[in-house]
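Peer 1: Below are the sequence and a predicted model; questions follow.
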Amino acid sequence: MGFSERPTDSPPDLSMIREAHRILRAILPPTPVRTFPHLNRQLGAEVWFKLEAWQPTGSFKVRGALARMSRLRPEERACGVVTASAGNHGLAVAFAARLLSGIPVTVFVPETAAPNKVRALEAFGVRLERAGRTYAEAHAAAVAFAQHQGACYLHAYEDPWVVAGQGTIALELMEALPDLDAVLVPVGGGGLISGIARAYQALAPRTRIIGVQTEASPALAASLRDGRLYEDDPAGPTLADGLAGGVGAWAYQLALEGAIHEVLVVREETLLEAIGWLAAEAHLIVEGSGAVGIAALWETGPRWAGQRVAVVLSGSNLEGEILLRGLARYLERRTEDSADRSRAPVGA
């Protein structure tokens, strides 16, 4: 009765994003934007971070979960909610269910889900099911379970109200930082960039919306390169577990339409150093999926000179071991750079 895998065939329009914004304003305060002079000097740009890592569940996903679940009908609430997640979407659904008076939740995660995210899900007391090695396999198991149970299935990145919720980030950015030249957005399944792109397409089309993926899982970039959609794309080992796997049809279509202007692909070693830099210099804990925008700025540095750019730092649910590796790599590079400067001849 409550089952719905993909409620519509198109992403939300501006009216839905504005309605999601109205819903969320009563629940979530806008996340801050911050700039860091060190990075601005390095790039010759004005760079702003949108701190979605400071959301109550540690990622932007709470926006979409609350926007969607606040609209559940009484019979859907009674049947419960089922979703599949690499971790952050499941945490957002669990948080929203608790805030909205105890809606029953079942979350399917792949066996490869990050242990810290699994522990956080367990702490919420949701029904947790492990299925398959990839997000796509967990998703298939979750859909079958929801159909059998008659429960409401919440798609992580192709439910219009979920995507409308993510799109509220764009409305906050436009209010705080008008006239941006570009917004850098992490891309996994594509719900975040789909919502942001829809809002900017309608209200500020001059701003370039640029997706960022890692070389281990470049599904959207590969889809655009090859002219075919990779919805189930095997990912290599990656620091950005939340971006691993295929991309959704909505993000692909928006890129073909020009609402998503470009997709950058970054190296894993640059991403590791970006995680360390954020912790050591910006004093921010940001998971790999959220730090890809910083890696992209570094790898394409000269192109940003004179521009005003926002980077969505999408989450903070970082494994301690990766944080330590990132800090070690960044501090090693900083030491190398200092040594190189000390050896440089006077006047060089």
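Peer 2: Arrived safely. Numbers count the residues shown, from 1 in each chain.

Peer 1: make it CA atoms for all contacts and neighbour counts henceforth
Peer 2: Will do.

Peer 1: Now do the buried residues in the host helix or strand of Leu324.
Peer 2: Using DSSP states H and E, Leu324 maps to helix 320-343. Of the residues in helix 320-343, Ile322, Leu323, Gly326, Leu327, Ala328, Arg329, Tyr330, Leu331 count as buried by neighbour count, 16 or more other CA atoms under 10 Å.

Peer 1: packing partners for it?
Peer 2: Counting by 3 or more CA pairs under 8 Å, 6 or more residues apart in numbering; DSSP states H and E, the packing neighbours recorded for helix 320-343 are helix 268-280.

Peer 1: what separates the helix or strand just after the helix it packs on from the chain centre, distance-wise?
Peer 2: From helix 268-280 onward toward the C-terminus, using DSSP H and E, the following helix or strand is helix 288-299. In terms of CA atoms, centre = their mean, to the nearest Å, the centre of helix 288-299 is found 12 Å from the chain centre.

Peer 1: and the comparison structure, right after this:
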Amino acid sequence: MTDARPTFADIKAAADRIRGAVVETPMLLSRTLSEIVDAEVWLKFENLQFTAAYKERGALNKLLQLSDEEKQRGVIAASAGNHAQAVAYHGARLGIPVTIVMPEPTPTIKVVQTEGHGAHVVLHGKGFDDAYAHARELEQGEGYVFVHPFDDPAIIAGAGTIGIEMLEAAPNLDMLVVPIGGGGLISGVATAAKAIKPGIRVVGVEAEMFPAMKNIVEGKEMTIGGDTLAEGIAVKHPGMLTREIIKDLVDRIDLVPEAAIEHAVATLVGIEKTVVEGAGAAGLAAILGEPERYRGRRVGTILCGGNIDTHLLANVLVRELVRCGRIARLKIAAEDRPGALAAITAIFFECGVNIIETNHHRVFSALPAKDTMIEVECEARDAQAIERLVKRLENASFKVERNTLE
């Protein structure tokens, strides 16, 4: 391998090289998602890798091509996520010393997991850019071999093995929808897919807050930055090699908003019973967000990672219940007198709606001094039950406001 683009032959060689050391993950047709979209929707479950992300493929392909002298020197990478664990895990398997530079605010659980794979973790800087710069300094100072997360032909070729597996399992696919961060995954997959099936369309997907590759490829100047659920593809500076491959091989790049990413994560839990991080659900988010663009097609997408904080996942699932109308927060204005709350709760009971939490607001309210604002968080079997409840409360002369996530 050189710094030139990886070829299809490089990707096939990578597939042979890593076979048996990474999981050949399932590629399955989702009957339910297919019905929802009115298309044939196939899912590649890369969240089922040992480290729960596709990054193992590129990392292992890179490590296996090091010389004995390079392996002795050890490798270094900058990452706070899936790339760190992939390099650490396979480095330990191969007996290669691994150093990972992570930003100082990296959650402790990620540091512990990476150290658990045998890596030496260095915490440096406030963000990825700081950690990356320090890793390059250590590369020069200590003689380590740097393992780039995406802008390396060996990394790209390893990722491309997913494209081979997808088309082996579902040769009739006519479209692939692939998340884009730095661009390594889609560069490899597009290279493989277009070689196997030149007429196949490849669609890239970025988080709406991080349209970095779209800006480059389409000459746009959209703002980059924000606190996205899809932190795995929240890349401000995509690869130099990957951008050239994407310009040539990717048919279009779509952006997905945060609500669509949350919906996709929750949908995969509910329908496929699988846990996927925000970046891993970005492809499905694009499909569900604009189903008319995929109707009648045979579409494959990659669930490229499953490393999501459990507390964050719980928040996403509860917020999905709010969006679909099963959980609601109502502000009910009432006279501050005995029996008012009992009258309200009686209506909840009659409508079959469960009260989760209540709060009285007597002072911090614009209501008259004789009135109170009763805030009620509640849950129901379906959205219709909440709607019936609101109508019953209003018919009983209570003024009701409903909080939303928008």
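Peer 2: Okay, I see it. Quick caveat, the model's predicted, so the values are computed rather than measured.

Peer 1: Now the TM-score, please.
Peer 2: Remark: TM-score between the superposed chains equals 0.90 [TM-score structural alignment, normalised by the length of structure 1]; 333 aligned residues with a CA RMSD of 2.2 Å.

Peer 1: okay if I get the buried residues of helix 320-343 of structure 1 as JSON lines plus distance to Arg308 of structure 1?
Peer 2: Converted to JSON lines, these look like this (distance: CA to CA, whole Å):
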{"residue": "Ile322", "distance to Arg308 of structure 1": "30"}
{"residue": "Leu323", "distance to Arg308 of structure 1": "29"}
{"residue": "Gly326", "distance to Arg308 of structure 1": "27"}
{"residue": "Leu327", "distance to Arg308 of structure 1": "28"}
{"residue": "Ala328", "distance to Arg308 of structure 1": "30"}
{"residue": "Arg329", "distance to Arg308 of structure 1": "28"}
{"residue": "Tyr330", "distance to Arg308 of structure 1": "25"}
{"residue": "Leu331", "distance to Arg308 of structure 1": "28"}
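
Peer 1: So which of the residues you listed is the closest to Ile275 of structure 1?
Peer 2: Top of the list for closeness to Ile275 of structure 1, among these and by CA to CA, is Gly326 at 5.4 Å.

Peer 1: Find the residue closest to the alignment partner in structure 2 of that closest one in space, skipping its chain neighbours.
Peer 2: Using TM-score structural alignment, the partner of Gly326 of structure 1 in structure 2 is Val316. Leaving aside its sequence neighbours, Val316 of structure 2 sits nearest to Glu262 (CA to CA, 6 or more residues apart in numbering; 6.0 Å).

Peer 1: so what's that neighbour up against?
Peer 2: Taking CA atoms under 8 Å, 6 or more residues apart in numbering as the contact definition, Glu262 of structure 2 lies against Leu229, Gly278, Val316, Glu320.

Peer 1: could you redo the last one with a cut-off of 10 Å?
Peer 2: Glu262 of structure 2 makes contacts with 229-230, 277-278, 281-282, 285, 313, 315-317, 319-320, as judged by CA atoms under 10 Å, 6 or more residues apart in numbering.

Peer 1: can you give me the helices for the stretch 1-150 of structure 1?
Peer 2: For the stretch 1-150 of structure 1, the helices defined by DSSP state H, counting those that start in this stretch occupy 14-25, 37-43, 61-69, 74-79, 88-99, 115-124, 135-149.

Peer 1: out of those, which comes closest to Gly195 of structure 1?
Peer 2: Nearest to Gly195 of structure 1, of the helices of the stretch 1-150 of structure 1 and by CA to CA, is helix 14-25 at 7.7 Å.

Peer 1: and that closest one, how far from structure 2 on average?
Peer 2: Superposing on structure 2 and averaging over aligned pairs (mean CA distance after the TM-score superposition for structure 1), helix 14-25 of structure 1 comes out at 0.8 Å.
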